[in-house]
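Trainee: fold the following and give me the result.
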Amino acid sequence: MEHHGHAHEGHHAGGGSGWRTAALATLHCLTGCAIGEILGLVLGTAFGLHNGATIVLSVLLAFVFGYALTMRGVLRAGLTVGQAVRVALAADTVSIIVMELIDNTVMVAVPGAMDAGLGDLLFWTSLAGSLALAFLVTVPVNRALIGRGKGHAVVHAHH
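Mentor: This next block holds a predicted model:
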């Protein structure tokens, strides 16, 4: 059996809707989202982009990196690029949307966080807190999706 390189592989048999599986799937998704989110916020802040443009850039990059991590694994398992795109879209879209809504809402809601510079502790603590909260909110979402054979459960069909 060829694996797709996700941290949650091997945890889908029998207890696919369990909290551990959902947490591992969410952690995988958070990795891609966090890379894109951090890169977008850093670039937006460094280039002095308006807050709205910074958020758009962060969200776009979160989707790119989130999908890319899933595609990397399923491509190694032998899927074509087209199949890998479809699996990534099915596996990650809802999770990424929830994470992005939560973490960007927190960044906007924390006074001064979006306007803080890269050397400002407020920027980094707000970002870390927003990603942690996004993880906590998204775990139950992923648990429900996996329990219905959706979300990251789609990836496991392609081992």
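
Trainee: rest of the way, CA atoms for contacts and neighbours
Mentor: OK.

Trainee: now the helices for this structure?
Mentor: Along the chain, the segments classed as helices by DSSP state H run 19-46, 51-76, 81-109, 121-147, 153-156.

Trainee: mean neighbour count added to these, as a markdown table?
Mentor: Shown next, in a markdown table, are the helices of the chain (neighbours: other Cα atoms under 10 Å):
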| stretch | mean neighbour count |
| --- | --- |
| helix 19-46 | 21 |
| helix 51-76 | 20 |
| helix 81-109 | 20 |
| helix 121-147 | 19 |
| helix 153-156 | 22 |
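
Trainee: any chance of the ones you listed in a markdown table, plus distance to D115?
Mentor: What follows is the helices of the chain, written out as a markdown table (distance: least, Cα to Cα, whole Å):
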| stretch | distance to D115 |
| --- | --- |
| helix 19-46 | 8 |
| helix 51-76 | 8 |
| helix 81-109 | 9 |
| helix 121-147 | 8 |
| helix 153-156 | 38 |
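
Trainee: any idea how far F63 is from L43?
Mentor: Here the criterion is Cα to Cα, to the nearest Å. By it, F63 lies 16 Å from L43.

Trainee: I misspoke; the intended subject was G15.
Mentor: For G15, the distance to L43 - Cα to Cα - is 40 Å.

Trainee: same check on I35?
Mentor: For I35, the distance to L43 - Cα to Cα - is 12 Å.

Trainee: I figured D103 hits V137, correct?
Mentor: No: the criterion here is Cα atoms under 8 Å, and D103 misses it with V137 at 10.1 Å.

Trainee: return the residues in contact with the residue nearest to N51 when sequence neighbours are not counted.
Mentor: Nearest non-adjacent residue to N51, counting by Cα to Cα, 6 or more residues apart in numbering: M114, 6.5 Å away. Taking Cα atoms under 8 Å, 6 or more residues apart in numbering, we find M114 in contact with T45, N51, M107, V108, F123.

Trainee: for comparison, sequence B:
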Amino acid sequence: MTPRELTNAAISATLHCLTGCAIGEVLGMVISTALGWHNAGNIALSIGLAFFFGYTLAIRPVLAAGVPFRQAIGVALAADTVSIAVMELVDNAALLVIPGAIDAGLGDLLFWGSLVASLAIAFVVTVPVNRWMIARGKGHAVAHQYHHQHH
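Mentor: This is a model prediction of the structure:
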């Protein structure tokens, strides 16, 4: 893989991860707000949902390639665990650092602006992590062999 292909693969893997994380963050905020939860519950639920949706998005092309479900779970875990963990760590740290972001509600521009900013920061930090892992045959490289293979 050329350096450019490696970088493109890392960007693709990170965008994929970003999608699952964003879905989890927003859904976690919606649910925790509806239930009247405070910050710790909100963060825990959002992280849990980010992992759930990240893995769900990772497993789909693997299952579509005809891989049995149990094996596909293993591929998804190997492909996205580090990426999602880095993304969530950076994303939540940014939300805690941005003044007022953690207490902003769904109707606040601060919530959406902070979410976009924190996910953008997490994306920039996670791309090189994914690039490093893919270059070593780890992370998203584990799942890449199953992409675009439809039986």
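
Trainee: circling back: corresponding residue for the residue nearest to N51 of the first structure in the second structure?
Mentor: By TM-score structural alignment, M114 of the first structure lines up with I102 in the second structure.

Trainee: list the contacts of whatever residue of the first structure lines up with A79 of the second structure.
Mentor: Matched to the first structure by TM-score structural alignment, A79 of the second structure sits across from A91. Residues counted as contacts of A91 of the first structure (Cα under 8 Å, 6+ apart) are K150, G151, H152, A153, V154, V155.

Trainee: list just the nearest of those residues to A84 of the first structure.
Mentor: Nearest to A84 of the first structure among these is V155, at 9.2 Å by Cα to Cα.

Trainee: that closest one reaches L89, doesn't it?
Mentor: No: the criterion here is Cα under 8 Å, and V155 of the first structure misses it with L89 at 10.3 Å.

Trainee: how about the contacts made by whichever residue in the first structure pairs up with V127 of the second structure?
Mentor: With TM-score structural alignment as the criterion, V127 of the second structure lines up with V139 in the first structure. Counting by Cα under 8 Å, 6+ apart, V139 of the first structure makes contact with W19, A22, A23, T26.

Trainee: again with I35 of the first structure
Mentor: With contacts taken as Cα under 8 Å, 6+ apart, I35 of the first structure has the following neighbours: L61, A62, F65.

Trainee: and I11 of the second structure, what pairs with it in the first structure?
Mentor: Under the alignment (TM-score structural alignment), I11 of the second structure pairs with A23 in the first structure.

Trainee: how much space between the equivalent of E88 of the second structure over in the first structure and A132 of the first structure?
Mentor: For E88 of the second structure, the aligned position in the first structure is E100, judged by TM-score structural alignment. According to Cα to Cα, E100 of the first structure stands 12 Å off from A132 of the first structure.

Trainee: repeat for L101 of the first structure
Mentor: From L101 of the first structure to A132 of the first structure the distance is 13 Å (Cα to Cα).

Trainee: quick revisit: the match of E88 of the second structure - nearest residue in space that isn't next to it in sequence?
Mentor: V59 (6.4 Å).

Trainee: show me what contacts V108 of the first structure?
Mentor: With Cα under 8 Å, 6+ apart, V108 of the first structure has these contacts: M114.

Trainee: no wait, F52 of the second structure
Mentor: G20, G24.

Trainee: need the counterpart of it in the first structure.
Mentor: F52 of the second structure maps onto V64 in the first structure, by TM-score structural alignment.

Trainee: shouldn't G32 of the first structure be in contact with R72?
Mentor: No: at 11.6 Å, G32 of the first structure and R72 do not qualify as touching, with contact defined as Cα under 8 Å.

Trainee: show me what G139 of the second structure aligns to in the first structure.
Mentor: Aligned counterpart of G139 of the second structure in the first structure: G151 (TM-score structural alignment).

Trainee: distance of that match from A77 of the first structure?
Mentor: The gap separating G151 of the first structure from A77 of the first structure is 18 Å, by Cα to Cα.

Trainee: the two: who's more crowded?
Mentor: G151 (26 against 17; other Cα atoms under 10 Å).

Trainee: surely that one and D92 touch.
Mentor: Yes: shown here, G151 of the first structure and D92 form a contact pair, counting by Cα under 8 Å, at 6.1 Å.

Trainee: what sits against the nearest residue to N130 of the second structure once chain neighbours are set aside?
Mentor: Spatial nearest neighbour of N130 of the second structure, chain neighbours left out: A10 (5.2 Å); criterion: Cα to Cα, 6+ apart. Under the criterion of Cα under 8 Å, 6+ apart, the neighbours of A10 of the second structure are V127, P128, N130, R131, I134.
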